[in-house]
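Student: just the structure for this:
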Amino acid sequence: MDTNVTGADARNLAMTRRIPAPPAQVFEAWTQPDRIKQWFGPYGMTTPEAEVDLCPGGFHRTLMRDADGKEYPNLMAIDEVAAPHRLVLRVVDDSCGPLVGATGTLNFEAEGEGTRLSVIWRHPTEAMRAAHEEMGFVKGWGETLDKLTAHVLASPTPCPGAAPPAPEHGWLHRLLGEWRYETECSMGPDKPMERATGTERVRSLGGYWVIGASEGEMPGGAMARWTISMGFDPVAKRFRGTFIGSMMPHMFVYDGRLEEDGHTLTLDTEGPAMSGQGMARYRDVVEMRGEDERVLTSQVLGEDGSWTAFMTSVFRRIG
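Tutor: Presented below is the predicted three-dimensional model:
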């Protein structure tokens, strides 16, 4: 999940996304009807209609359509415009569900060469906030921001034959930023758990790839560096990636899928067996536990066909 349900105010829901594009470009994607129609809505939704009267007292109207043809009108009043850094929308009727009076504030803050987009929904009552969450705030807004990210990262001059970034590329960009990890690793039966710490920096490469560069301790105390690349193949509809590190000559090649829960990425690979003899099958499971935390669980396939976890790393955002 790329969300933060605020604790200070029980009537608020919030979400943040880091997008490697300038605020003006991201703001335009939210406010230009022709662009809104290209990305707006969760996975599987299209938006055949969009109108925007971009001024205080104006409106922001969309019509979404699902794969079965069911339509979802969405009319909001515009309470505030401060292009390209702030847009405040207010629900004015029940076409969006029981949310009349709720306001959504979108802040487009420059962060390096990109944008930190924060979405804060304020509700008149705690009951409305709970209803909004029950309607699928986390999943719906998370997927919508994935599609927005993919849209703004599309190159105006793509390589011949290259497909534009898919929503799954947008999902991978939830990982952008600076992280600190804490690892626990099993070193074998009847041996104590080993612990290690380090840092990771994840950046975007062309909108199609995210690259994570890590440095820190290995279980046992040795220092190491490693790099992970991760992308999405829109033809095979599979996540692809690699892992290389200073501690070994083997390159791990990932093949993976995003689980139905929308926040768990399962990656399968093959590498040297821990026994030192032959090869073994491994599985890394990446679970997003919020905007600022994710957990990586590494597993190995045993001779009996069962998976055994041998390492868990908790990543917490530091930037």
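Student: from here on, just use CA atoms for contacts and neighbour counts.
Tutor: OK.
Student: isn't Thr199 right up against Thr183?
Tutor: No: if you go by C-alpha atoms under 8 Å, Thr199 and Thr183 don't touch, sitting 11.2 Å apart.
Student: spit out the contact partners of Gly271.
Tutor: Applying C-alpha atoms under 8 Å, 6 or more residues apart in numbering, we find Gly271 in contact with 250-252, 279-282.
Student: for the helix or strand where Ala14 lies, what is the distance to the chain centroid?
Tutor: According to DSSP states H and E, Ala14 maps onto strand 12-19. How far strand 12-19 lies from its chain's middle: 11 Å, per C-alpha atoms, centre = their mean, to the nearest Å.
Student: to check against the first, give me the structure of this:
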Amino acid sequence: MHGEPQAEHRWLRRLMGEWVVEAPSTEARATREPLYTGTETARCVGDVWVVCEGRMELLEHGTAINIMTLGYDPARQKVVGSWIGSMMTHMWTYEGTIDTAADTVTLDTRGPALDGTGITDYQDVIAFEGGDARTLTSRSRQPDGSWKELFVVRYRRVA
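Tutor: Take a look at the predicted model:
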């Protein structure tokens, strides 16, 4: 079961490093108030997995900690991973694809609908903006099949 690193693994390794994070607060989404700030440390586990651990102070939740794992499964030809956060009980599991031309990875997942009506589709899209900046855009599937942007988190590499 030993897997040799693929081009997709090398692409994901670009997430490694120390990052400063800016994320919109609930209030900021409506009023354009200042953003929450935090940090993220991303490291490799072997040559085929990346683990990102983020920390941020949230007014309504105290210190929020989240952990994202990402890798590539050559047999499925998909990026696979997970996301957990200290502020919720749902574990998000990812399956996605890398678009090297757009310098993005789109991660599909399913989870609780924001209105509490069941389970719905979500996407997290990581987009690199050069080597030292990236965004994570989270969006949800709407009843008409379109995607609604929920928020954008900005990352700037510091080491």
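Student: going toward the C-terminus from the strand holding Ala14 of the first structure, what's the next helix or strand?
Tutor: As assigned by DSSP H and E, the chain's next helix or strand after strand 12-19 of the first structure is helix 23-31.
Student: so that following helix matches what in the second structure?
Tutor: Using TM-score structural alignment, helix 23-31 of the first structure lines up with nothing in the second structure.
Student: what's the answer for stretch 308-317 of the first structure, then?
Tutor: Using TM-score structural alignment, stretch 308-317 of the first structure lines up with residues 148-157 of the second structure.
Student: which strands and helices lie in contact with the strand holding Ala14 of the first structure?
Tutor: In terms of contacts (3 or more C-alpha pairs under 8 Å, 6 or more residues apart in numbering; DSSP states H and E), strand 12-19 of the first structure is packed against strand 114-122, helix 126-134, helix 137-153.
Student: of those, which is nearest Pro33 of the first structure?
Tutor: Checking those against Pro33 of the first structure by C-alpha to C-alpha gives helix 137-153 as the closest, at 13.5 Å.
Student: whereabouts in the second structure does that closest one align?
Tutor: Across the second structure, nothing matches helix 137-153 of the first structure (TM-score structural alignment).
Student: any idea how far that helix is from the chain center?
Tutor: Put simply, helix 137-153 of the first structure sits 8 Å off its chain's centre (C-alpha atoms, centre = their mean).
Student: show me what that helix is packed against.
Tutor: strand 12-19, helix 23-31, helix 33-39, helix 167-172.
Student: deepest of these, which one?
Tutor: helix 167-172 (a mean of 25; mean count of other C-alpha atoms under 10 Å).
Student: surely Val202 of the first structure touches Glu178?
Tutor: Yes: taking contacts as C-alpha under 8 Å, Val202 of the first structure lies within contact range of Glu178: 6.5 Å.
Student: name the SS class of Glu27 of the second structure, please.
Tutor: Per DSSP: H, G, I helix; E, B strand; the rest coil, the secondary structure class of Glu27 of the second structure is helix.
Student: the closest residue in space to it that isn't next to it in sequence: how many residues sit nearby?
Tutor: Once flanking residues are discounted, Glu27 of the second structure sits nearest to Glu33: 6.7 Å by C-alpha to C-alpha, 6 or more residues apart in numbering. Neighbour count for Glu33 of the second structure, taken as other C-alpha atoms under 10 Å: 12.
Student: can you say which of the helices and strands packed on helix 137-153 of the first structure is nearest to Arg86 of the first structure?
Tutor: Of all these, the one in closest proximity to Arg86 of the first structure, counting by C-alpha to C-alpha, is helix 23-31 (8.3 Å).
Student: where exactly do the strands run in the second structure?
Tutor: With strands called from DSSP state E, the second structure shows them at 17-23, 36-45, 49-58, 62-73, 78-85, 92-99, 104-112, 119-128, 133-141, 147-157.
Student: what's the closest of those to Gly3 of the second structure?
Tutor: Nearest to Gly3 of the second structure among the strands of the second structure is strand 62-73 (9.0 Å), distances taken as C-alpha to C-alpha.
Student: quick check: that closest one compared with the first structure, mean distance?
Tutor: Taken against the first structure, strand 62-73 of the second structure registers an average deviation of 0.8 Å after superposition, with mean C-alpha distance after the TM-score superposition for the first structure.
Student: show me what stretch 181-196 of the first structure is in contact with.
Tutor: For stretch 181-196 of the first structure, the surrounding residues in contact (C-alpha under 8 Å, 6+ apart) are 197-200, 216-221, 310-316.
Student: let's go with 10 Å and repeat that
Tutor: Outside stretch 181-196 of the first structure, the residues that touch it by C-alpha atoms under 10 Å, 6 or more residues apart in numbering are 197-200, 214-223, 274, 293-298, 309-317.
Student: pull out the buried members of these.
Tutor: Neighbour-count burial (16 or more other C-alpha atoms under 10 Å) applied to these gives 197-200, 214-219, 293-298, 311-317.
Student: one step back: could I get the helices and strands packed on helix 137-153 of the first structure as JSON lines with distance to Asp79 of the first structure?
Tutor: Shown next, in JSON lines, are these (distance: least, C-alpha to C-alpha, whole Å):
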{"stretch": "strand 12-19", "distance to Asp79 of the first structure": "18"}
{"stretch": "helix 23-31", "distance to Asp79 of the first structure": "14"}
{"stretch": "helix 33-39", "distance to Asp79 of the first structure": "18"}
{"stretch": "helix 167-172", "distance to Asp79 of the first structure": "29"}
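Student: what remains of the contacts of Gly271 of the first structure once you look at the second structure?
Tutor: Among the contacts of Gly271 of the first structure, the ones still in contact in the second structure (both residues aligned by TM-score structural alignment, their matches' C-alpha atoms under 8 Å) are 250, 252, 279-282.
Student: many thanks, we can stop here.
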